[in-house]
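In: just coords:
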């Protein structure tokens, strides 16, 4: 058998990771990415132990650990600063052998891209439809929540679902000692240290789908959260209007399969989930390694893809469902003591690793 060929649609975390994996398995790979190049700015990501093991399998784990930082314990608080629960990262390390590592999205993408030869990733090369990729043995849809590849397989039969919240996010030139979230009535605000002198932040508010955007997002955030405990007001005071991103939060109706005989979906294209567990990037990395392992194990590509689907669909859909439930919990406006008790119980049971 000659060298097998794969087209990867999407040059994000999952797409670059699967390209690295497939090349290590002897495939000739082309990545098509609509953006003009790798991003230079971006928020931080928590890379959980299972995702770090996936990076180890790609030969990149130690580089990412060195360029990131260990996540410290965090706290979930009420708007007055009183404590609801502690996020015990040391407990996670005892259970799974290492902590969560924080790394920015641009750093992770740069490490993945550096593991590929020049010319593998074609920037500024969108794929208009699945039919344009008929000459490849394998097509991998890693093209995000609004996947062209998924649409080519399923049309609009499994639509995106509004998760009930509008989110704002960004980073600010403010340093915080520890990360965590603050939960109010139907709204929350989160911070994560990004590095010396910089902090990632996000906010979410329960709103009806299609709610009219405010004329000034930053003014809206200051009105909603400016009276909460520090460092939230200090962080909001440090922001400029062009540093705030706003979007409605969606996830994906669960798919009946991630594969056909020659097409596989991974990452958000397969199982877009709400950000409430911080698992999107992690699951994309695990998908990429699982797909690589399956196609490496046999020359029967349809069988390999079916094995990948069996391995990854149910676990990722369970995590997506859990993330959606966590999002609903943060939208609660009444019975806050019961909500707080549920949060403490969920943290005591332990997060997904």
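Out: Everything's here; your move. Model, not experiment: these values are computed from the prediction. Numbering: from 1, shown residues only.
In: hey, let's count contacts and neighbours off CA atoms from now on
Out: Will do.
In: what's near enough to touch the residue most central in space within the chain?
Out: The residue lying closest to the centre of the chain (CA atoms, centre = their mean) is residue 280, at 2.6 Å. Neighbouring residues of residue 280 by CA atoms under 8 Å, 6 or more residues apart in numbering: 267, 268, 272, 273.
In: verify the stated contact: the first one with residue 142.
Out: Yes - under the contact definition of CA atoms under 8 Å, residue 267 touches residue 142, with a separation of 6.1 Å.
In: shared neighbours, these two?
Out: Joint contacts of residue 267 and residue 142 (CA under 8 Å, 6+ apart) are residue 14.
In: for the contacts of residue 280, give me a markdown table that also has distance to residue 353 and neighbour count.
Out: Output for these, formatted as a markdown table (distance: CA to CA, whole Å; neighbours: other CA atoms under 10 Å):
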| residue | distance to residue 353 | neighbour count |
| --- | --- | --- |
| 267 | 17 | 27 |
| 268 | 18 | 22 |
| 272 | 18 | 25 |
| 273 | 16 | 29 |
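In: and which of those is nearest residue 182?
Out: Taking CA to CA as the measure, residue 182 lies nearest residue 273 of the contacts of residue 280, at 21.1 Å.
In: quick one: that closest one and residue 322 touch, right?
Out: No - using CA under 8 Å, residue 273 is not in contact with residue 322; the gap is 9.2 Å.
In: ok, back up a step: distance of the residue nearest to the centre of the chain relative to residue 271?
Out: Distance, residue 280 to residue 271, by CA to CA, to the nearest Å: 9 Å.
In: hmm, who's touching stretch 248-259?
Out: Residues outside stretch 248-259 that contact it (CA under 8 Å, 6+ apart): 145, 158-167, 209, 264-266, 270-274, 305-306, 309, 313, 317, 320.
In: out of those residues, which are inside strands?
Out: Those of these mapping onto strands are 160, 161, 162, 163, 164, 165, 166, 167, 264, 265, per DSSP state E.
In: what about the closest residue to the fourth one other than its chain neighbours, which helix or strand?
Out: If I follow you right, that is residue 163. Of all residues not flanking residue 163 in the chain, residue 250 sits nearest, at 5.1 Å (CA to CA, 6 or more residues apart in numbering). Following DSSP states H and E, one finds residue 250 within strand 245-252.
In: for comparison:
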């Protein structure tokens, strides 16, 4: 039986493990953290990622736990609708909906689709040989080596494996924004899925199941800030924006607020593989959050990689040759999405009042004159389908 080692137990790594196991591979997931405690935030799983999750039998489990993203769109800081989106139109065009849930719920579903004992915690990978597939690791402080026919590097935006494989790549750079995320108990606080744009700032609202709302916010500021009461900072920045933003922030708890500077890969890798190693998710194409496609593209990567890797029964054969098909299938697609997300990020970062007014006017005008344009712009993202089994 062919053996795969997955480095990193995030959403992409866990999806890859489940997809490979369904193809008959023996899989070991190595995770440096001592426990799997996902970041306390929400997540949108778009139509394209749901199709991918269906291939590993997890799609319906996710749908049951999720809230469907209803009608929404983009608003100004004062509440004026600049562009509207229709959930009914998305469902009619793509055959499914965008769903919203907690990140922890998605992780739990993925783990439930793995064979017991697949994930080894408190294990730090110290080296990978792309030629032989040898993985060097420290497990609970003890050194060990694993041999793999395939190594999946799902070790995040600051991936040590990516740095080792492609030492000439510049690596992640600051995107120009810092972000906040918070889960808010929002029973009785009205709201619908929307994103509001101000002068260099964004505030997003995603109602989840169970009376919880996921809020996210960004501000175009230099990297390295933070510290102090971040909920107070959010209230200072957004407390005078349109309803229900002030009420949501009033209902939030300081301990639930997460702040992170947002980094991304501004230059594409020459390939998404080298030797027996395939890079996946943020390790390969970390993007800004503006399209909500970071986790979705990692999920796509995972099911395409498992398809390319082939059945795990018997000898693995020439995995190295097959991984060229993985790069061919994923590199161009993911970098188009990286670039589009980065472009939106730059537009949201505009601070000049006249430029903000012009941006908002043009967006509102385009939405009125071509109401289907926003849905049509999503065709190349939402219209993706996983490879046939």
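Out: Here it is on my side, so go on. Keep in mind that this is a model prediction, so the values were computed, not measured.
In: report the TM-score for the pair.
Out: In this superposition the chains share a TM-score of 0.94, using TM-score structural alignment, normalised by the length of the first structure; 350 aligned residues with a CA RMSD of 1.9 Å.
In: re the thing from before, what is the equivalent residue in the second structure for the residue nearest to residue 163 of the first structure?
Out: Aligned by TM-score structural alignment, residue 250 of the first structure pairs with residue 263 of the second structure.
In: nearest to residue 102 of the first structure among the ones in strands among the contacts of stretch 248-259 of the first structure?
Out: Checking those one by one against residue 102 of the first structure (CA to CA), the nearest turns out to be residue 167, at 20.9 Å.
In: how about the closest one, what's its match in the second structure?
Out: Here residue 167 of the first structure is matched to residue 179 in the second structure, going by TM-score structural alignment.
In: cool, residue 55 of the first structure as well?
Out: Residue 55 of the first structure maps onto residue 53 of the second structure when the alignment is built from TM-score structural alignment.
In: in which helix or strand does its match reside?
Out: Using DSSP H and E, residue 53 of the second structure sits in helix 47-54.
In: next structured bit after that helix?
Out: Taking DSSP H and E, what comes next after helix 47-54 of the second structure is helix 59-65.
In: for the next helix or strand after that next one, packing partners?
Out: Downstream of helix 59-65 of the second structure, the first helix or strand assigned by DSSP H and E is strand 67-68. Applying 3 or more CA pairs under 8 Å, 6 or more residues apart in numbering; DSSP states H and E, we find strand 67-68 of the second structure packed against strand 99-102.
In: so which bit of the first structure is the strand it packs on matched to?
Out: Under TM-score structural alignment, the match for strand 99-102 of the second structure in the first structure covers residues 101-104.
In: superposed on the second structure, where does the matching stretch end up, distance-wise?
Out: Stretch 101-104 of the first structure differs from its equivalent in the second structure by a mean of 1.7 Å after superposition (mean CA distance after the TM-score superposition for the first structure).
In: stretch 14-21 of the first structure too?
Out: Compared with the second structure after fitting, stretch 14-21 of the first structure deviates on average by 0.9 Å (mean CA distance after the TM-score superposition for the first structure).
In: which part of the second structure matches that stretch?
Out: Using TM-score structural alignment, stretch 14-21 of the first structure lines up with residues 12-19 of the second structure.
In: sec struct for the counterpart of residue 290 of the second structure in the first structure, please.
Out: Counting by TM-score structural alignment, residue 290 of the second structure corresponds to residue 276 in the first structure. Residue 276 of the first structure carries the three-state label helix when classified by DSSP: H, G, I helix; E, B strand; the rest coil.
In: before we move on, back to that, burial check on the closest residue to the match of residue 55 of the first structure other than its chain neighbours, number of neighbours?
Out: Nearest residue to residue 53 of the second structure, sequence neighbours excluded (CA to CA, 6+ apart): residue 59, at 4.7 Å. When counting by other CA atoms under 10 Å, one arrives at 17 neighbours for residue 59 of the second structure.
In: now do the contacts for residue 59 of the second structure.
Out: Contacts of residue 59 of the second structure (CA under 8 Å, 6+ apart): 50, 51, 52, 53.
In: any chance of these in CSV, plus neighbour count and distance to residue 2 of the second structure?
Out: Output for the contacts of residue 59 of the second structure, formatted as CSV (neighbours: other CA atoms under 10 Å; distance: CA to CA, whole Å):
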residue, neighbour count, distance to residue 2 of the second structure
50, 24, 27
51, 22, 26
52, 26, 23
53, 26, 23
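In: for the stretch 101-250 of the first structure, which segments count as helices?
Out: Secondary structure of the stretch 101-250 of the first structure (DSSP state H, counting those that start in this stretch): helices at 105-114, 148-154, 217-225, 232-237.
In: so which of these is nearest residue 84 of the first structure?
Out: That would be helix 232-237 among these, by CA to CA, at 16.9 Å.
In: give me the stretch of the second structure that the closest one matches.
Out: Residues 245-250 of the second structure are matched to helix 232-237 of the first structure when aligned by TM-score structural alignment.
In: buried residues in the matching stretch, which are they?
Out: By 16 or more other CA atoms under 10 Å, the buried positions in stretch 245-250 of the second structure come out as 245, 248, 249.
In: repeat that for stretch 209-219 of the first structure.
Out: Buried residues in stretch 209-219 of the first structure, counted by 16+ other CA under 10 Å: 217, 218.
In: how far away from the center of its chain is stretch 354-367 of the second structure?
Out: 28 Å (CA atoms, centre = their mean, to the nearest Å).
In: what's near enough to touch residue 159 of the first structure?
Out: Counting by CA under 8 Å, 6+ apart, residue 159 of the first structure has contacts 252, 253.
In: how close does it get to residue 234 of the first structure?
Out: Counting by CA to CA, the separation of residue 159 of the first structure from residue 234 of the first structure is 39 Å.
In: over to residue 117 of the first structure?
Out: 44 Å.
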